[in-house]
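In: Here is a sequence together with a model predicted from it:
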Amino acid sequence: MGKEHKIGLMIDQNVPITEEQMRNTAATLRNVCQPKSKLSNDVIDKMKDKVFPTDKPAKCFVQCVLENMGIICDPVAIACLWITELMRKSKINYDAAMKQFDLLLPDSMKDDYKAALTRCKDSTGGEKNACEAAYKMVVCFSTDNPTFTFV
């Protein structure tokens, strides 16, 4: 059995992450999840433009990204679990995610992300399959969200 990895970003809990830190973390996540999914660079690059293929490898790539993203908030390793807490057992954890958006997102992204979260909190529709649930959430989250970014 393979070893599980969570991607972390060391930040000050009281200071939002920068867009550059988000891009660097996204690149790391892509490098972790792309080999598992065997998706081409072209397919993943299109996800940045909100084009999400509907095949299983693409859906499981999205799930891998969400599952592996976490943010460690301080040197004492108090976990914020930003995206990890966003979804639990294929359901969106609305309150935890909203709190993390307030604490961690750059001001330029907060309103768009909070509005998308409110709009998408029931988007998984009780889906039990983790890849399907993650895919449904990200597709909803990217819709009408001008500051949405993905790997």
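Out: Done, it's in.

In: make it CA atoms for all contacts and neighbour counts henceforth
Out: Noted.

In: Leaving out the residues flanking it, which one is nearest to the residue positioned nearest the centre of the chain?
Out: By C-alpha atoms, centre = their mean, the chain has its centre lying nearest to Leu66, at 4.3 Å. Spatial nearest neighbour of Leu66, excluding adjacent residues (C-alpha to C-alpha, 6 or more residues apart in numbering): Ile83 at 6.0 Å.

In: ok, second structure coming up, stack it against the first:
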Amino acid sequence: MKVLLLLVFATLSFQYGDSAMSEAQMKAALKLVRNVCQPKFKTTNEQIDAMHNGDWGMEKNAKCYLWCILNMHKLISKENTFEWETGVATLTAQAPESLRPTAVASIQNCKDAVKTPSDKCLAAYEIAHCIYLDNPEKYFLP
């Protein structure tokens, strides 16, 4: 029954409302992903904060945290390539207008960021680091 109600709500919201998330919804979604990935790889708040402040000299667990985030959003393939087209499509459909143009541009600018596909955590780091460097003020990964 709960699934049916959720399906009806989702259908109505897409038909009658703006399908893009609000800023608050986006923050809540990112927080949820962070809360799932952070404990899996024992990533500290300090490690995540350092990354958001431009310190990308991180340990393996923090790089694997980035893999988890990209994996949850279906932005990294099993071959550890960047699924940038999925990122553009998702951001175009769901991101708040205030984030959409810069985020889409960063995704497109980083489509070839993966240099080390043999290591999933390092590949995720390369993608996230590229997105950060493309526009540090508008970095959007949790």
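Out: Looks like it came in fine. Quantities reported herein were computed from a predicted structural model and do not represent experimental measurements.

In: one step back: am I right that the residue nearest to the centre of the first structure is in a helix?
Out: Yes: according to DSSP: H, G, I helix; E, B strand; the rest coil, Leu66 of the first structure belongs to a helix.

In: What is the aligned counterpart of it in the second structure?
Out: Aligned by TM-score structural alignment, Leu66 of the first structure pairs with Leu70 of the second structure.

In: how close does that match sit to Asp18 of the second structure?
Out: Going from Leu70 of the second structure to Asp18 of the second structure by C-alpha to C-alpha, to the nearest Å gives 25 Å.

In: quick one, strands of the first structure?
Out: Assigned by DSSP state E, the first structure shows strands spanning 87-88, 91-92.

In: can you name the residues of the second structure that stretch 97-115 of the first structure overlays?
Out: Counting by TM-score structural alignment, stretch 97-115 of the first structure sits on residues 87-105 of the second structure.

In: and the lengthiest helix in the second structure, what other elements does it pack with?
Out: Longest helix in the second structure by number of residues (criterion: DSSP state H): helix 23-40. For helix 23-40 of the second structure, the packing partners by 3 or more C-alpha pairs under 8 Å, 6 or more residues apart in numbering; DSSP states H and E come out as helix 60-72.

In: how far off helix 23-40 does the helix it packs on point, in degrees?
Out: Orientation of helix 60-72 of the second structure against helix 23-40 (axes from the mean of the first three to the mean of the last three C-alpha atoms, to 10 degrees) gives an angle of 130 degrees.

In: what does helix 60-72 of the second structure contact?
Out: 33-34, 37-38, 40-43, 47-48, 76-77, 120-125, 128, 141-142 (C-alpha atoms under 8 Å, 6 or more residues apart in numbering).

In: Which residues belonging to that helix are considered buried?
Out: Buried residues in helix 60-72 of the second structure, counted by 16 or more other C-alpha atoms under 10 Å: 61-71.

In: Please name the nearest non-neighbouring residue to the alignment partner in the first structure of Glu126 of the second structure.
Out: By TM-score structural alignment, Glu126 of the second structure lines up with Lys136 in the first structure. Among residues not flanking Lys136 of the first structure along the chain, Thr124 sits closest, at 5.7 Å (C-alpha to C-alpha, 6+ apart).
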